[in-house]
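Chemist: no FASTA, just this:
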């Protein structure tokens, strides 16, 4: 069967160390642990959607190094269609991650093979896009590729989700009208809108500006404070479940993947947001990126408890 959720984006090997705190500029700290974990926002969101009940395909690139085969195998293990995950000469993408004792993190990304994902790459797998119900994109692959994916998704009449991560500036103006759901966190909403998002009111102002720019609907994720939904008609704040955080890595990706999976299963927007919130909350109670992402059974058990 065609995948209902198609994720276009990055695959990275996460090189993760834990330390008592994040280092200052020029400082060397003694770390506590080190591990290599499959990640990348695209792959994380694909894994989340698959574990949370979606039929998922991934479009991306891995390198010809050892990490490349490991990244592909990690997706295949989750039952994700990898026919559109191409191998290109050179190194795979990597992310250098430091997590402190308060579960905050700092991340440096090296694109590697993710930079080889081009509009031509997507054209070669147009049949995968045609079979989708929901198309999910982020910003860890070339911008022209993301722009093509958004445009093609709109042409095909699919539900288009953009998680603008990482974002440091406004999106191209012509993109907004192509997006059904724009899902930034606080810092991303600030970068896109020019409004410093540090409260519910400023999140509303940022979301309003993004709607005025042309985005269909906006969901600003607010971490432990929940999420703000805006559709141009009004706002709704959805409170996050309370949990004890261990590691916030991939919480946003889990939310996006869970939201996409729920939409593809016919859930309402509100139901899909709450489903994504529960999944994200469960993810922060565990360490790592993909290892922290819960299953549909986990979410159902949490809701029932």
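Modeler: Sure, I can see it. None of the values given here were measured: they were computed from a predicted structure.
Chemist: Every contact and neighbour count from this point should use C-alpha atoms.
Modeler: Noted.
Chemist: how far away is residue 14 from residue 271?
Modeler: Per Cα to Cα, to the nearest Å, residue 14 is found 31 Å from residue 271.
Chemist: These two - which one has more neighbours?
Modeler: residue 14 (24 against 14; other Cα atoms under 10 Å).
Chemist: For the more buried one, pull up the helix or strand it's in.
Modeler: strand 12-18 (DSSP states H and E).
Chemist: here's the one I want to compare it with:
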């Protein structure tokens, strides 16, 4: 594995997560009491940038937040994680907010109010051909397409939340990362060049043009919060593959990182360096 830190630029959302942890999720029209409320930094983009930085990558965030107290809190959290925030725009709109309900098993329901994320622009942003650009779909699709057009290097899309994607965008992707539900909701992914699919407790797999070429199991973990686990997986997989790991080992490393994230109540959990997870998965494989 290469020891040189991989440069990752994340183009995506920055949100304040308002999380109500309850015994179970409410049904339609139902009120559930006794929940515990917490506020923490979130947004798929910010979560992935924070995870990449904590794993030892050189991480830059391209996003937008509001000129409000919450925006400053989100900016401070990114900086504290080691993320370069020089391309985060501060706009008049309010900072994006996610309303999240989490049950005792870690399952969640999420409603996002995008706020400043809807006004994200790539004006003045430069991309280096040697870096990896990682996008999601919590910002405007037009911004993601523009990033794919302008970046000439490695381009990765976490196609979440699921939506119909232009053929141009899918053809540009070096890697698409989705969960099992998103893979089913985007039929065009069956023809994509390379797709990583997560299956929660059942691990993950890699597909080339719809053909499974690698898979890796997940370890049993105690679930505290699943909100940031997929984002941690995305950052870890990007870094692992860019460091030269093969698909199977890259998936195993990303599963281990995602497992640690599931066990942490934060959407932007503290993580060890990537090398630790590489050694841990190798030791687990040798023990089998």
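Modeler: Happy to help now that I have it. All values reported here derive from a predicted model rather than from experimental measurement.
Chemist: corresponding residues in the second structure for the strand holding residue 14 of the first structure?
Modeler: Using TM-score structural alignment, strand 12-18 of the first structure corresponds to residues 15-21 of the second structure.
Chemist: returning to what we had before: average offset of the strand holding residue 14 of the first structure relative to the second structure?
Modeler: Mean deviation of strand 12-18 of the first structure relative to the second structure after superposition (mean Cα distance after the TM-score superposition for the first structure): 0.4 Å.
Chemist: residues in the second structure aligned with the helix or strand just after that strand?
Modeler: Using DSSP H and E, the helix or strand that follows strand 12-18 of the first structure in sequence is strand 33-39. Strand 33-39 of the first structure corresponds to residues 36-42 of the second structure when matched by TM-score structural alignment.
Chemist: With the first structure overlaid, how far apart is that stretch on average?
Modeler: Relative to the first structure, stretch 36-42 of the second structure is 0.6 Å off (mean Cα distance after the TM-score superposition for the first structure).
Chemist: just the strands in the first structure please.
Modeler: 5-8, 12-18, 33-39, 56-63, 81-88, 93-99, 105-110, 134-137, 159-162, 181-182, 217-221, 227-230, 235-238 (DSSP state E).
Chemist: Pick the most buried one from these.
Modeler: strand 5-8 (a mean of 30; mean count of other Cα atoms under 10 Å).
Chemist: Packing partners of that one?
Modeler: helix 41-51, strand 56-63, strand 134-137, helix 251-264 (3 or more Cα pairs under 8 Å, 6 or more residues apart in numbering; DSSP states H and E).
Chemist: hmm, 10 Å instead?
Modeler: Contacts defined by 3 or more Cα pairs under 10 Å, 6 or more residues apart in numbering; DSSP states H and E place strand 5-8 of the first structure against helix 41-51, strand 56-63, strand 81-88, helix 126-130, strand 134-137, helix 143-155, strand 159-162, helix 251-264.
Chemist: What lines up with residue 68 of the first structure in the second structure?
Modeler: In the second structure, residue 68 of the first structure lands on residue 71 (TM-score structural alignment).
Chemist: That match - how many residues pack around it?
Modeler: Residue 71 of the second structure - counted by other Cα under 10 Å - has 23 other residues nearby.
Chemist: How about the one 3 residues further on?
Modeler: Counted by other Cα under 10 Å, the residues lying close to residue 74 of the second structure total 23.
Chemist: Once you drop chain neighbours, what's closest to it?
Modeler: residue 41 (5.6 Å; Cα to Cα, 6 or more residues apart in numbering).
Chemist: Also residue 209 of the second structure?
Modeler: residue 191 (4.4 Å).
Chemist: count of residues packed around that neighbour?
Modeler: 15.
Chemist: Same question for residue 286 of the second structure.
Modeler: 8.
Chemist: In three-state terms, label it for me.
Modeler: helix (DSSP: H, G, I helix; E, B strand; the rest coil).
Chemist: mind listing what residue 183 of the second structure touches?
Modeler: By Cα atoms under 10 Å, 6 or more residues apart in numbering, the contact set of residue 183 of the second structure is 159, 160, 162, 176, 177, 189, 190, 195, 196, 197, 198.
Chemist: How about the contacts made by the most centrally placed residue in the second structure?
Modeler: Centrality entry for the second structure: nearest residue to the mean C-alpha point is residue 231, 2.4 Å, by Cα atoms, centre = their mean. By Cα under 10 Å, 6+ apart, the contact list for residue 231 of the second structure reads 43-52, 136, 158, 177, 237, 257-258, 261, 267-268.
Chemist: ok, back up a step: compare the helices and strands packed on strand 5-8 of the first structure and report which one is nearest to residue 109 of the first structure.
Modeler: Nearest to residue 109 of the first structure among those is helix 41-51; the distance by Cα to Cα comes to 10.8 Å.
Chemist: Tell me what angle the closest one forms with helix 251-264.
Modeler: Calculated by axes from the mean of the first three to the mean of the last three Cα atoms, to 10 degrees, helix 41-51 of the first structure forms an angle of 50 degrees with helix 251-264.
Chemist: now the angle from helix 41-51 of the first structure to strand 33-39?
Modeler: 80 degrees.
Chemist: and helix 41-51 of the first structure, how far from the chain's centre?
Modeler: In terms of Cα atoms, centre = their mean, to the nearest Å, the centre of helix 41-51 of the first structure is found 8 Å from the chain centre.
Chemist: same thing with stretch 279-288 of the second structure?
Modeler: With Cα atoms, centre = their mean, you get 25 Å for stretch 279-288 of the second structure.
Chemist: neighbouring contacts of it?
Modeler: Taking Cα under 10 Å, 6+ apart as the rule, stretch 279-288 of the second structure contacts 219, 249, 250, 252, 253, 254, 255, 256, 274, 276, 277.
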